[in-house]
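Novice: Build me a model from this:
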Amino acid sequence: MHAILFDIGNVLVKYDHARTLTATAACFGVTPAALSNVFGSISHPFGLGKLRPDQVCDLLNRQFGASVTLEQFTTAFCSGLARDDGALTYADALQVDGELFVGAISNTNATHVAWLDAHVPELNHFELVIMSNEVALLKPDPEIFELALELLAIPASQVLYIDDMSENVASARSLGMESFVHLDWAVTRVQIEAWQQSWRSIPPSA
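Specialist: Model (predicted):
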């Protein structure tokens, strides 16, 4: 058995960070730069699951003297997310033949996970989905990839990992996974198909 693991943001799902920052800043009545300065100290514990969405909203309200509701924060904070139907359909179809597990590993947070749960049902079809806030691990920490290998019970050499961040790709490679940086789906599909062909062409052991 082999496995292919995808990052989610800007691989399977479109994510516009600038749009998220701008919408959330407007919600609190501040500039994107002001929000970015404050959120820098919040994003890490939020991504590890150490802060709940309501706590993040409260922290930002106190910092900026605002009275934003959790619903308003959620809407603004998810404004940069959008489905990539082509990517999701392609990834979902990869596991049809029974020779390949498909999974995902994402640096994310509870607010974005709720959006994914509501808008990306394809993730329910995957063999494995690891959200950073649910396991208290963030890429590029090798432990998050080690956890994936343990849960899949597949050797690293039989796993392909795809991410849009080079440091995450390097971490996966350090454990023996095949891995490459996603830039464009036209290229990524060719790379995936070449990887599949590489192990499908190996004859079974006698």
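Novice: can we go C-alpha only for contacts and neighbour counts from here?
Specialist: Fine.
Novice: Identify each buried residue in the helix or strand where L116 lies, please.
Specialist: With elements taken from DSSP states H and E, the one containing L116 is helix 110-119. Within helix 110-119, the residues scored as buried using 16 or more other C-alpha atoms under 10 Å are A110, T111, H112, V113, L116.
Novice: so the second one touches T74, yeah?
Specialist: Yes - using C-alpha atoms under 8 Å, T111 makes contact with T74 at a distance of 6.5 Å.
Novice: Give the other helices and strands that the strand ranked longest in the chain contacts.
Specialist: When the chain is parsed with DSSP state E, its longest strand is strand 100-106. Applying 3 or more C-alpha pairs under 8 Å, 6 or more residues apart in numbering; DSSP states H and E, one finds that strand 100-106 contacts strand 2-6, strand 128-131.
Novice: try 10 Å this time
Specialist: When contacts are defined as 3 or more C-alpha pairs under 10 Å, 6 or more residues apart in numbering; DSSP states H and E, strand 100-106 packs onto strand 2-6, helix 85-93, strand 128-131, helix 132-135, helix 142-152, strand 159-163.
Novice: tell me the angle that strand makes with strand 159-163.
Specialist: Interaxial angle of strand 100-106 relative to strand 159-163 (axes from the mean of the first three to the mean of the last three C-alpha atoms, to 10 degrees): 40 degrees.
Novice: Show me how far strand 100-106 is from its chain's centre.
Specialist: 10 Å (C-alpha atoms, centre = their mean, to the nearest Å).
Novice: run this one through as well so I can compare:
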Amino acid sequence: MVKNIIFDIGNVLATFKPKDFLMDLFKNPTLVDQFFEVFFTKLWHEYDQGLYTKEQMVQKGLQKMPDQKEKINKMMDVWTSYVVGIQENLDLIQIYQKKGYKVFILSNLPEDSYIYLKEHYDFIDQVDGGIYSYQLKLIKPDVKIFEALLEKYGLNANECIFIDDTEVNIRAAETLGFYTIWLKDHTQLATLLKENLNEV
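Specialist: Predicted structure coming up:
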């Protein structure tokens, strides 16, 4: 029986579209592709993991694009404001808490984004707990981050349903016995939760 609902943040509770954000910022497709290739690949996963600060990310970018200091600084200064909460999905947190479920977050998230979301939205304080990748220097799909959540809050995987937009993360959770929802379209969250929790 599911007692705990565990949400990812990206494309589940909030949207962040790097290419759209870069285009809005720079208005130059060539520059967008260049920045995307440098930042939004392995480097961003390491940022999520808490391996680099914002300042270190700037330096990493300058190693690849030494002539783009101003734009790199601008990007790193404003990117968090492009993480936008999906209100109808955020509303589900309290809806399910009122039904008696515990609600948690397990997200690959850099500290800068955590601080921004905590300042601009209520949901981080509304949930019953959470683990954010930068805190443990671990990122999904490493099973250790799932195990850390279970241990911290005394949860059993077979009493948890985990919702994420990335298949590899879903598969990692399933190896530990979590129920899962692979969310390919964030507008379907309410419907899929209802179906998976067998609500009439």
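Novice: quick one: TM-score?
Specialist: The TM-score (TM-score structural alignment, normalised by the length of the second structure) is 0.84; 196 aligned residues with a C-alpha RMSD of 2.7 Å.
Novice: about what we covered before: so what sits against both of T111 and T74 of the first structure?
Specialist: P53, D54 (C-alpha atoms under 10 Å, 6 or more residues apart in numbering).
Novice: Could you pull up the contacting residues of the residue lying farthest from the centre of the second structure?
Specialist: Centroid-distance maximum for the second structure: D67 at 30.9 Å, with C-alpha atoms, centre = their mean. If you count contacts by C-alpha under 10 Å, 6+ apart, D67 of the second structure has none.
Novice: same check, this time on T180 of the second structure
Specialist: Applying C-alpha under 10 Å, 6+ apart, the residues contacting T180 of the second structure are 5-6, 160-164, 169-171, 173-174, 193, 196.
Novice: run the last query once more with 6 Å
Specialist: Counting by C-alpha atoms under 6 Å, 6 or more residues apart in numbering, T180 of the second structure makes contact with I161, F162, I163.
Novice: Quick check: of these, which has the highest neighbour count?
Specialist: I163 (26 neighbours; other C-alpha atoms under 10 Å).
Novice: Any figure for the gap between it and L13 of the second structure?
Specialist: Using C-alpha to C-alpha, to the nearest Å, we find I163 of the second structure at a distance of 10 Å from L13 of the second structure.
Novice: Likewise for A190 of the second structure?
Specialist: A190 of the second structure is 11 Å from L13 of the second structure, by C-alpha to C-alpha.
Novice: So if I had to pick from the two, which one is more boxed in?
Specialist: Ranked by neighbour count (other C-alpha under 10 Å), A190 of the second structure and L13 place L13 first, with 24 against 13.
Novice: Identify the residue of the first structure aligned to the more buried one.
Specialist: Aligned by TM-score structural alignment, L13 of the second structure pairs with L12 of the first structure.
Novice: Test my guess that its match contacts T89.
Specialist: No - under the criterion of C-alpha atoms under 6 Å, L12 of the first structure makes no contact with T89, lying 9.3 Å away.
Novice: related to what we said a few turns ago, so what's the match of L13 of the second structure up against?
Specialist: By C-alpha under 6 Å, 6+ apart, the neighbours of L12 of the first structure are A87, L88.
Novice: cool, and L149 of the first structure?
Specialist: Shown in contact with L149 of the first structure (C-alpha under 6 Å, 6+ apart): no residues.
Novice: That one -> the second structure?
Specialist: In the second structure, L149 of the first structure lands on L150 (TM-score structural alignment).
Novice: Three-state assignment for the residue farthest from the centre of the second structure, please.
Specialist: coil (DSSP: H, G, I helix; E, B strand; the rest coil).
Novice: Next, find the distance separating it from G61 of the second structure.
Specialist: 10 Å.
Novice: same thing with E37 of the second structure?
Specialist: Distance of E37 of the second structure to G61 of the second structure, computed by C-alpha to C-alpha: 10 Å.
Novice: average offset between the helix holding L116 of the first structure and the second structure?
Specialist: Taken over the aligned residues, the distance from helix 110-119 of the first structure to the second structure averages 1.8 Å (mean C-alpha distance after the TM-score superposition for the first structure).
Novice: That helix maps to which residues in the second structure?
Specialist: Residue span in the second structure matched to helix 110-119 of the first structure, by TM-score structural alignment: 111-120.
Novice: Show me the contact partners of that stretch.
Specialist: By C-alpha under 6 Å, 6+ apart, stretch 111-120 of the second structure touches T80, I124.
Novice: hmm, back to that, so which of the contacts of T180 of the second structure comes closest to M57 of the second structure?
Specialist: I163 (29.0 Å; C-alpha to C-alpha).
Novice: what do we get in the first structure for the closest one?
Specialist: Taking TM-score structural alignment, the alignment pairs I163 of the second structure with I162 from the first structure.
Novice: show me the residues around that match that make contact.
Specialist: Contacts of I162 of the first structure (C-alpha under 6 Å, 6+ apart): F6, S179, F180.
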